[in-house]
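*Asks:* Quick one: sequence and predicted model below, then my questions.
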Amino acid sequence: MAADCFAEKASVTALVDFTGRADYLSVAGDVIRRVPEAVDETQALALLCEATDRLGADASAFVSFIRDDVSHESYRFLLACDPTWCLEYERRCWYANDPWLAYALRHSEPARASEIPITSRQQRDAVELAMQYGFQSAAIIPAPSSGGLSRLGVLCLGSATAGFYEGDGFTIFKLAARPLAMELHEWWIARIRAELVATTRVTAEDVLLLRLERQGRSTKHIAAELDMSTSAVDSRFQRLNVKLGVPNRRSAAALAAEYGLI
């Protein structure tokens, strides 16, 4: 029954027609609870597509990024929409002019896109581009990190029907959309953490060393705790810096914390 629950989607024009169904939350939850089990981006995207449909949306995009990353190298996308939108978005380098990302940086509460202020022509252009690719009406679902991580996530759910998210049903909708955003965010963090470990070959001993550095311990204190010489501690940090591609031990510990290793 769940697989064809929204088979009549084409004839539904109001959000409340979805959220008013008795099994709305459970049907969406059946997909959301499988997100942590995704073994790669292909499976995660398939689940996002399925969840998007069950939530009543026509398109969606999930973005994971590190706060204050001016290089945009940390940005990761899952696109259950026309990829042309993302290609054009990246071509124009609209990260800094995206009001939806800006909202997610400062807020944790889901919002209708219509509630987010547009303060520049560039921001208006970014929104108008999204509207061309299935986001005539949109809901923005931030996914903040816990534990001091600055990596954030934001789920954008769109409808080709103008005003779709403006009417009744948005409160129920948020109850389903928020868990989806958070599960996708945690999935990305776990995947990026695994990638870092695989590519750098960081060991358990390295992690302990980085944890002590993050706690502000001096070389002398670390050496005493690990029963090593101070020169051995310095040598291990030098090797770690090379592994992680950072200039010093403080940066190494910060990077490890950012990726949830410590």
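*Replies:* Everything's here; your move.
*Asks:* When you work out contacts or count neighbours from here on, use the C-alpha atoms and nothing else.
*Replies:* Noted.
*Asks:* chain center to the helix or strand encompassing residue 140: distance?
*Replies:* Per DSSP states H and E: residue 140 is located in strand 137-143. On the basis of CA atoms, centre = their mean, to the nearest Å, strand 137-143 is displaced by 12 Å from the centre of the chain it belongs to.
*Asks:* hmm, who's touching it?
*Replies:* Defining contact as CA atoms under 8 Å, 6 or more residues apart in numbering, one finds that strand 137-143 is touched by 100, 104, 107-114, 131, 152-165, 177-178, 181-182, 185.
*Asks:* now stretch 221-235
*Replies:* 209, 212, 213, 219, 220.
*Asks:* Give me the next element, helix or strand, following the strand holding residue 140.
*Replies:* Next along from strand 137-143, by DSSP H and E: strand 151-159.
*Asks:* can you confirm residue 190 is in a helix?
*Replies:* Yes: counting by DSSP: H, G, I helix; E, B strand; the rest coil, one finds residue 190 located in a helix.
*Asks:* try this one next to it:
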Amino acid sequence: MEIEHFLPQDAYVALGKIARCQSEADVASLTKQVVLVLGATSYVYSTLTSDDRSNDRESYRYFIGCDPQWCRIYNERKWFMNDPFVEYSRYNTEPIIADQIVLQTSGQIEMLSVAATYGFKSGMVIPTHSSQSANERIGLLYIGVDAPADVGNQLMHLHRISYRALGMELLDWWIRFLRAEAARKFNLSEEEINMLQQVKNGAAVTELSAKLGITSSKLYRLLNVIQDKFNVDKIGAAVAIAKFNGLLG
């Protein structure tokens, strides 16, 4: 994908291109250009399921637009286990200047100190949540400016609405991407995904069969087919796997 050069006033036009991107590399490249146009120097965007606190970080996905050395150090020191920005983003939606988040541990203090040497002398945290999955998949856009706080913080505050729009576009892109990826992986039709969603939402068999206009016995057969595709013997287990893989809102 060829990324066009654009003027600052064209930032919203550029944001609109993200939804049409076909690959992670295209989205990351376009995001980097938007960030630079809005005056920042670095960014990291991560999205995860809100309850993923594991050491493996199975649900995490990333776009990285900063010195890769920063990310290497972050991972080696396992700062993701107690990242104050992630914790803030789990429970808040308002963008916040990074140094306004209260740090609780020496590790968190060290994390920000090291970040400052890799393009994040000033930083802003922009949480993103989707109405589709407000309590399930969240996003975090971390914007960095390689300038002292009195300059960088003012700049990021000025563009906070644009950064917020960028964060939501990235979250929406990941939700669509992960959903399509999971549907292919498990060979699911839209009808089967809809049934899983209805079961997750608490629909009883009689209610679901009525909605679909089929008998309960046919519904059970269809649910058994879905269970086979997930290699489980209970529809609840299939729902859990589908949820983890981003299929359900």
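*Replies:* Nice, I can see it. What you see is a predicted model, and the numbers here were worked out from it, not measured in a lab.
*Asks:* hmm, back to that, so the strand holding residue 140 of the first structure matches what in the second structure?
*Replies:* Aligned using TM-score structural alignment, strand 137-143 of the first structure spans residues 122-128 in the second structure.
*Asks:* Give me the buried subset of the contacts of stretch 221-235 of the first structure.
*Replies:* Those of the contacts of stretch 221-235 of the first structure that meet the buried threshold are 209, 212, 213, 219, by 16 or more other CA atoms under 10 Å.
*Asks:* Which residue, other than its chain neighbours, is closest to the last one?
*Replies:* Read that as residue 219 of the first structure. Counting by CA to CA, 6 or more residues apart in numbering, the nearest residue to residue 219 of the first structure once its immediate chain neighbours are dropped is residue 230, at 6.0 Å.
*Asks:* Neighbours of that neighbour, how many?
*Replies:* Neighbour count for residue 230 of the first structure, taken as other CA atoms under 10 Å: 16.
*Asks:* do residue 133 of the first structure as well
*Replies:* 20.
*Asks:* So it sits against residue 87, correct?
*Replies:* No: with contact defined as CA atoms under 8 Å, residue 133 of the first structure does not count as touching residue 87 (11.7 Å).
*Asks:* the strands in the stretch 1-150 of the first structure, which residues?
*Replies:* Under the criterion DSSP state E, counting those that start in this stretch, the stretch 1-150 of the first structure contains strands at 59-66, 76-80, 111-112, 137-143.
*Asks:* Most tightly packed of those?
*Replies:* Ranked by mean neighbour count, those are led by strand 137-143 with a mean of 28 (mean count of other CA atoms under 10 Å).
*Asks:* That one vs strand 151-159, what angle?
*Replies:* 160 degrees (axes from the mean of the first three to the mean of the last three CA atoms, to 10 degrees).
*Asks:* Excluding sequence neighbours, find me the nearest residue to residue 185 of the first structure.
*Replies:* residue 153 (5.6 Å).
*Asks:* same deal with residue 102 of the first structure?
*Replies:* Excluding the flanking residues, the one nearest residue 102 of the first structure by CA to CA, 6+ apart is residue 96, at 7.8 Å.
*Asks:* In the second structure, what residue corresponds to that neighbour?
*Replies:* So residue 96 of the first structure corresponds to residue 81, using TM-score structural alignment.
*Asks:* Assign a three-state SS to the corresponding residue of the first structure for residue 147 of the second structure, would you?
*Replies:* Aligning on TM-score structural alignment places residue 147 of the second structure opposite residue 161 in the first structure. At residue 161 of the first structure the chain is in coil, as set by three-state DSSP.
*Asks:* With residue 165 of the first structure instead?
*Replies:* With three-state DSSP as the criterion, residue 165 of the first structure reads coil.
*Asks:* Count residues in the vicinity of it, would you?
*Replies:* Around residue 165 of the first structure there are 25 residues (other CA under 10 Å).
*Asks:* counterpart of residue 14 of the second structure in the first structure?
*Replies:* Match for residue 14 of the second structure (TM-score structural alignment): residue 31.
*Asks:* what's the residue closest to the geometric middle of the first structure?
*Replies:* The residue lying closest to the centre of the first structure (CA atoms, centre = their mean) is residue 153, at 2.7 Å.
*Asks:* hang on, isn't it packed against residue 61?
*Replies:* No: judged on CA under 8 Å, residue 153 of the first structure makes no contact with residue 61 at a distance of 10.5 Å.
*Asks:* Distance-wise, check residue 5 of the first structure relative to residue 26 of the first structure.
*Replies:* 11 Å (CA to CA, to the nearest Å).
*Asks:* Over to residue 174 of the first structure?
*Replies:* From residue 174 of the first structure to residue 26 of the first structure the distance is 14 Å (CA to CA).
*Asks:* Please say which of these two ends up with more neighbours.
*Replies:* Neighbour count, other CA under 10 Å: between residue 174 of the first structure and residue 26, residue 174 has more, with 19 against 13.
*Asks:* Can I take it that the more buried one is in a helix?
*Replies:* Yes: under three-state DSSP, residue 174 of the first structure falls within a helix.
*Asks:* So it sits against residue 112, correct?
*Replies:* No: judged on CA under 8 Å, residue 174 of the first structure makes no contact with residue 112 at a distance of 10.3 Å.
*Asks:* how about residue 60 of the second structure, what's its match in the first structure?
*Replies:* So residue 60 of the second structure corresponds to residue 75, using TM-score structural alignment.
*Asks:* list the contacts for its match?
*Replies:* Listed by CA under 8 Å, 6+ apart, the contact partners of residue 75 of the first structure are 63, 64, 65, 66.
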